[in-house]
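# Let me see the structure of the following:
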Amino acid sequence: MDARNPGAGTRAVSKKASKRRTTAVRGPKPEFGRIDPGCRVESHPDPACSIGTISSPLRAHRVVLVSLALVLAACAPASNPAGPPAAATQAEPAAACPIENFDAFIERFGREIAFQELTTSNPLVVERYDTAAGPEPRRVVQEVALADVVWPVMPRLDLLGGRGRVYDIAPTAEGRTEVRIRTPDTSDQQRYLFGQSPCWQLQRVVDESI
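Alright, predicted model coming up:
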């Protein structure tokens, strides 16, 4: 101790003691931000390793992206296989024919003019002899529009006997059915040809009268 300055020694001792207290209180500085190699990042991290440890942001970001991708893949609906091509629109079935049996058809055809108009083809093919042509009659074939047909186009079959006429019905080689009406021993004869397309209808009239 300095005899000339008795307080100097006391201040020096106080500074040393203060320095020792400061060093003892502070201790070694913790190194924040440094990852302990012995610690692993788990879903439930060890509390002893969590203090002063910062997990990698990049790794956490990747984990989030992978989890999101798995969730989206699980929720995405399975793609349906290509279905068969749309079926073509089916044609509407044709209306049922009013009468299928020809005998019943021809009886009604001769009796009802309205039914004749309904079941005669348009145009109607008409064959006849032109007696005005010289020097001999000439056969003429015409297509007559339905509006120009003279009705009734065929007489009633059940009334022919009272007029001295007869009729017969026979199939033709073309798959049609022919009704022939005639006056015996004369050239007065008409042939009516009926076909199915798909229902019965009068398609041709051949007048062989001269």
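# rest of the way, CA atoms for contacts and neighbours
Fine.
# just checking, what's the longest helix in this structure?
helix 6-26 (DSSP state H).
# what's around the nearest residue to Thr183 once chain neighbours are set aside, how many residues?
Once flanking residues are discounted, Thr183 sits nearest to Arg165: 4.6 Å by C-alpha to C-alpha, 6 or more residues apart in numbering. Arg165: 15 surrounding residues under other C-alpha atoms under 10 Å.
# tell me the contacts of Arg165?
By C-alpha atoms under 8 Å, 6 or more residues apart in numbering, the residues touching Arg165 are 181-184.
# Please generate a structure for the following sequence too, so the two can be compared:
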Amino acid sequence: MNIPKISSLVLLLLFAGCTSPAKRGAPDCSRQSFPEFLSHFSTDVSFQRQAVVYPLVKMQVIDAEPEPRPHTTRQSQEEVVFPVMPDKKKRDADGLMLETESVQATDAKVLLYKPDTDYQVIYIFERTACWQLTEIQDWSL
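A predicted model of the protein is given here:
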């Protein structure tokens, strides 16, 4: 028997069960419409963990002198605090509103805010194969 053929067969069998990195831990792409995706994202923390792009871009307004200014960081998977978006029960308890500002074929913006306050957080999602959170902009002071 030819040794290179055996090596090739062994390698083929070893890798046959492997999945591509895009599939391992990837978000559930069965929710194709953005409203379906957002409904699931806003209620399921484990789904949030899968549907975040790392490093996650996070912008916060820093109360600096002479004026507040935006400060942007890139957070690794270990640095991101979940849930990144509060569920409906928490939003209702805190008087927060969640509204989709815009949805395009490849991106969407969602606004989380508290009426009559400066609390305002924008979530930016992008879609390649699946919808994923790519950035959080916290404009609250």
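# Just tell me the aligned range of whichever strand in structure 1 runs longest in structure 2.
The single longest strand within structure 1, with elements called by DSSP state E, is strand 120-130. Here strand 120-130 of structure 1 aligns to structure 2 at residues 52-62, judged by TM-score structural alignment.
# Can you mark which positions in the matching stretch are buried?
52-53, 55-60, 62 (16 or more other C-alpha atoms under 10 Å).
# got it, and stretch 175-195 of structure 1?
Buried, per 16+ other C-alpha under 10 Å, within stretch 175-195 of structure 1: 177-182, 189-195.
# Would you mind pulling the contact partners of it?
Residues contacting stretch 175-195 of structure 1 (C-alpha under 8 Å, 6+ apart): 164-172, 196, 200-210.
# Report the mean deviation for the match of strand 120-130 of structure 1 after fitting onto structure 1.
Mean deviation of stretch 52-62 of structure 2 from its aligned counterpart in structure 1 after superposition (mean C-alpha distance after the TM-score superposition for structure 1): 0.6 Å.
# now that stretch: how far from the chain's centre is it?
Taking C-alpha atoms, centre = their mean, to the nearest Å, one finds stretch 52-62 of structure 2 lying 10 Å from the centre of the chain it belongs to.
# From the rest of the structure, what touches it?
68-77, 80, 132-141.
# still on that earlier bit, so can I have JSON lines of the buried residues of stretch 52-62 of structure 2 showing distance to His40 of structure 2?
Output for those, formatted as JSON lines (distance: C-alpha to C-alpha, whole Å):
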{"residue": "Val52", "distance to His40 of structure 2": "13"}
{"residue": "Val53", "distance to His40 of structure 2": "17"}
{"residue": "Pro55", "distance to His40 of structure 2": "22"}
{"residue": "Leu56", "distance to His40 of structure 2": "19"}
{"residue": "Val57", "distance to His40 of structure 2": "21"}
{"residue": "Lys58", "distance to His40 of structure 2": "22"}
{"residue": "Met59", "distance to His40 of structure 2": "24"}
{"residue": "Gln60", "distance to His40 of structure 2": "25"}
{"residue": "Ile62", "distance to His40 of structure 2": "31"}
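# right, and out of those, which lies closest to Arg31 of structure 2?
Of all the buried residues of stretch 52-62 of structure 2, Val52 has the smallest distance to Arg31 of structure 2: 15.2 Å, by C-alpha to C-alpha.
# now the helix ranked longest in structure 2: which residue numbers in structure 1?
Secondary structure of structure 2 read by DSSP H shows that its longest helix is helix 3-16. Aligned using TM-score structural alignment, helix 3-16 of structure 2 spans no residues in structure 1.
# Are any of the contacts of stretch 52-62 of structure 2 buried, and if so which?
72, 75, 80, 132-139.
# Switch those over to a markdown table; also include secondary structure and distance to Ala22 of structure 2.
Below are these laid out as a markdown table (DSSP: H, G, I helix; E, B strand; the rest coil; distance: C-alpha to C-alpha, whole Å):
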| residue | secondary structure | distance to Ala22 of structure 2 |
| --- | --- | --- |
| Thr72 | strand | 27 |
| Gln75 | strand | 20 |
| Val80 | coil | 20 |
| Gln132 | strand | 13 |
| Leu133 | strand | 16 |
| Thr134 | strand | 16 |
| Glu135 | strand | 20 |
| Ile136 | strand | 23 |
| Gln137 | strand | 26 |
| Asp138 | strand | 29 |
| Trp139 | coil | 32 |
